[in-house]
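1. Sequence below, structure please.
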Amino acid sequence: MVQERRAAGLPARRFAVLHRRELMAALAAAGMVPAVTRAQGAFPSRAVQMVVAFPPGGQADVTARPTAAALERVFNQPVPVVNRPGAGGIIGSASVARAAPDGYTALMALSSLGVLPESERIMGRPPAYTVDQLAPIARITADPTVLLVPASSPWRSVGDFVADAKKRPGAISFGSAGNYSTLHVAMAMFTGAAEIDLLHVPFQGGGPALTALLSGTVNSLSSGPGPALAHVKEGRLRALASWGRERIPGFEDVPTFIELGYPDVEFYIWTGVFLPAATPEPVQGRWRDALRQICQQDEALRRALDAAGSPIAYQDGEAFDRFFRDDTARLVKAVQRIGRVE
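-> So this is what the prediction gives:
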């Protein structure tokens, strides 16, 4: 048959297409279609990695672990959480920006994601990644940060804290997840509005910064409510104020900075899933569908995040893309006001 069609003068490309179709038809009839052909378009067909650019214990990690567990129930594949800390989140974020755009490596990011490239420019370094290298898939949570101090400290209110800081400029320290990190920017907003000078002590992530506060290594911290809630309930830490427009569930007795007369001190630490920008749209869509499903229907995920004091605030598609761009622009301005940090 092949020789007869070639003799009939069919073009070589047309001949190759016919030959391939005949071969596949014969294989299908014999039940021998290759597995790779049957699996085309099926995602995921193996484990999916979720990178957290910070050590365990911080807001991104607290959100990533129950989210990954819920995704395993939808993807029917393992979704290991990989902590890849360093440089305030730059190392892990850059690793995902450079990862193969196949959907098998995702990033659970914080709001600092968009400002870290600008911080590197301020420091005179070329950015390790740019936001255009990452595709925003979905926001999972969006919480105001809370100002924490040890329960044994003398500060029972923001007024106490500010008054002491004005008496002793540079004597009171605060921890952060690194220079220009989410927790650093939030405190910079507060110290600027209150006109106080605190000593900044950067760590490799929110988890180590919280540990430092608990151990007395630093005196204060802006933290996501999730990692802080249990320690506040146990009486180890005291929450003085929150950066939200409204009081936070679980912290109903804690006033907002807006209530206390600081109208411009408003900040949210959000978590969101990102993929390499070149990831095909069908794979991005599969991720969005899965994340939307678990955030709307998975009660175990909802309970876990509620218990952590960080309820689901789901957003995807154009809404999340717009939110991310607007939030990044606002935070970049704050980082530019901080300036170069030696």
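2. alpha carbons only for contacts and neighbour counts from here, please
-> OK.
3. biggest strand in this protein, by residue count?
-> Secondary structure of the chain per DSSP state E: the longest strand is strand 134-144.
4. Any idea how far apart the tips of stretch 166-179 sit?
-> One end of stretch 166-179 sits 23 Å from the other (C-alpha to C-alpha, to the nearest Å).
5. Over to stretch 151-166?
-> First-to-last distance for stretch 151-166 - C-alpha to C-alpha - comes to 21 Å.
6. Check which residues of that stretch are buried.
-> Buried residues in stretch 151-166, counted by 16 or more other C-alpha atoms under 10 Å: Ala151, Trp155, Val158, Phe161, Val162, Asp164, Ala165, Lys166.
7. What of stretch 270-289?
-> For stretch 270-289, burial by neighbour count (16+ other C-alpha under 10 Å) applies to 270-279, 283-284, 286-288.
8. Helices - which of those land there?
-> Val283, Gln284, Arg286, Trp287, Arg288 (DSSP state H).
9. Tell me which residues touch Leu331, please.
-> Contacts for Leu331 (C-alpha atoms under 8 Å, 6 or more residues apart in numbering) come out as Gly114, Val115, Val185.
10. For the second one, which non-adjacent residue is closest in space?
-> What that stands for is Val115. Once flanking residues are discounted, Val115 sits nearest to Val332: 5.3 Å by C-alpha to C-alpha, 6 or more residues apart in numbering.
11. My read is that that neighbour contacts Glu118, right?
-> Yes. The pair Val332 / Glu118 is scored as a contact, 6.7 Å apart, by C-alpha atoms under 8 Å.
12. which residues touch Pro144?
-> Contacts of Pro144 (C-alpha under 8 Å, 6+ apart): Gly224, Pro225, Ser242, Trp243, Gly244, Ile248, Glu266, Phe267, Tyr268, Ile269.
13. Here is the second sequence; please produce its structure so I can put it next to the first one:
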Amino acid sequence: MTVLACALGVTGLAQAQSSYPNRPISLLVSAAPGGTTDISARMIAEPLGRALGQSVVVENRPGGAGAIAGQAVARAKPDGYTLLLQYSGFHVITPHITPKLPWDPIKDFKPVANVLSAPQVLVVREGLPFKSLRELVEADKAAPGKLNYASSGVGSLQQVSTELLNQMAGTKLMHIPYNGTGPAMNDLLGGSVDLTITTPPPLLPHIAAGKLRPLVVTGEQRLASLPDVPTAAEAGYPELLVSSWFAMYAPAGTPDEIVDRLSEEIRKIMETDEFRQKAEALGAEARYMDPKALGAYTQEELDRWGKVIKAANITQE
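-> The predicted structure is shown next:
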């Protein structure tokens, strides 16, 4: 009787997997509507729903630097009906600075696919004379601590990216944290702070207007939207390779069959001209990673930023 029950249970699981999905899927987003994380989710949700024959419903669960959405997905039934679209800063930086985080970025999730990657752009405010990153570095070394940089908060990718530059170049750029990118941009444009590193979308209009000057792009190649701006490697700082990335995860224990199907459908969507063009308009790239590649990259990024955070002594206190 026990053997029969087990056999029936296995058969039922197999049938459930083979009929997946047979109801709408919830895609939880770790940020409020309007940001790049939310945009990434909505870019993939609608075509993914068409491909699967079921709606993929985006649910915004902002708060706790990704902790609220992360916890909800980590505790969800691993059946493929609750997924997470996560911002890399929340997934590989928050765990290093948040005590008692209610989820583990590796143990509690199963990688599905990377959806978008967006390099950072280092910009200086109007009125500063620097035309290159090397000039900025030389000026800071001549007067250590005089120049400051804005970030969207303690532990943000903007902060750890600039601290990486400090560690690489021997600079002492001073950190001015803000409660979000918007307030940081306001003070940068107003002249209260000198520079920032962040993703292209909030910067491009002000660069075009001459209010901000871009010095380097922190990606592997130049941006189509900023073709004259060198990469950090071209500027002599190859280790300043930084991207925000936006990836999909499922709860740990989700069957491989389900994860592989989701990942394959996402790959097909990301290869379309429509998706690639939308990504480029955001100053991002459609950089697909399958579950294995995303898992390895997640661990690599977790380790990399952990070292930077420790060396810079970044804490929430």
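14. TM-score of the superposition?
-> Here the TM-score for the pair of chains, by TM-score structural alignment, normalised by the length of structure 2, is 0.81; 306 aligned residues with a C-alpha RMSD of 3.3 Å.
15. that older thread, would you check the span in structure 2 matched by the longest strand of structure 1?
-> On structure 2, the counterpart of strand 134-144 of structure 1 by TM-score structural alignment is residues 109-119.
16. quick one: the matching stretch to structure 1 mean distance?
-> Averaged over the aligned pairs, stretch 109-119 of structure 2 sits 1.7 Å from structure 1 after superposition, using mean C-alpha distance after the TM-score superposition for structure 1.
17. how about stretch 56-75 of structure 2, aligned to which bit of structure 1?
-> Aligned using TM-score structural alignment, stretch 56-75 of structure 2 spans residues 79-98 in structure 1.
18. measure that stretch end to end?
-> Taking C-alpha to C-alpha, stretch 79-98 of structure 1 runs 19 Å from one end to the other.
19. can you pull the buried residues of that stretch?
-> Residues 79-98 are the ones in stretch 79-98 of structure 1 that count as buried (16+ other C-alpha under 10 Å).
20. right, and Arg236 of structure 1 touches Ser215 too?
-> No. Judged on C-alpha under 8 Å, Arg236 of structure 1 makes no contact with Ser215 at a distance of 10.1 Å.
21. Just want to know which of those two has more residues nearby.
-> Arg236 (15 against 11; other C-alpha atoms under 10 Å).
22. Now for the residue nearest to that one when sequence neighbours are not counted: which residues touch it?
-> Excluding the flanking residues, the one nearest Arg236 of structure 1 by C-alpha to C-alpha, 6+ apart is Ala151, at 5.4 Å. By C-alpha under 8 Å, 6+ apart, Ala151 of structure 1 lies in contact with Gly235, Arg236, Leu237, Arg238.
23. quick one: which of these is nearest Ala64 of structure 1?
-> Ala64 of structure 1 lies nearest to Leu237 out of these, by C-alpha to C-alpha, at 24.1 Å.
24. Report how many residues lie close to that closest one.
-> Applying other C-alpha under 10 Å, we find 21 residues neighbouring Leu237 of structure 1.
25. Glu239 of structure 2 too?
-> The number of residues packed near Glu239 of structure 2 is 12, by other C-alpha under 10 Å.
26. And the alignment partner in structure 1 of it, how far from Ala313 of structure 1?
-> Correspondence of Glu239 of structure 2 to structure 1, assessed by TM-score structural alignment: Asp264. Computed as C-alpha to C-alpha, the Asp264 of structure 1 to Ala313 of structure 1 distance reads 23 Å.
27. which residues sit in contact with the aligned partner of Tyr249 of structure 2 in structure 1?
-> Here Tyr249 of structure 2 is matched to Phe274 in structure 1, going by TM-score structural alignment. Counting by C-alpha under 8 Å, 6+ apart, Phe274 of structure 1 touches Ala106, Leu107, Met108, Ala109, Leu134, Ala135, Pro136, Ile137, Ala138.
28. correct me, but the first one touches Ala277?
-> No. Contact criterion C-alpha under 8 Å: Ala106 of structure 1 and Ala277 do not qualify, at 10.8 Å.
29. buried ones in the longest strand of structure 1?
-> Neighbour counts using 16+ other C-alpha under 10 Å place Leu134, Ala135, Pro136, Ile137, Ala138, Arg139, Ile140, Thr141, Ala142, Asp143, Pro144 of strand 134-144 of structure 1 among the buried residues.
30. Buried residues of stretch 306-326 of structure 1, list them for me.
-> Buried positions in stretch 306-326 of structure 1, judged by neighbour count with 16+ other C-alpha under 10 Å: Ala308, Gly309, Ser310, Pro311, Ile312, Tyr314, Gln315, Asp316, Phe320, Asp321, Phe324.
31. Excluding residues flanking it in the chain, which one is nearest the counterpart of the first one in structure 2?
-> Looking back up the chat, that one is Ala308 of structure 1. Using TM-score structural alignment, the partner of Ala308 of structure 1 in structure 2 is Leu282. Nearest residue to Leu282 of structure 2, sequence neighbours excluded (C-alpha to C-alpha, 6+ apart): Pro201, at 5.7 Å.
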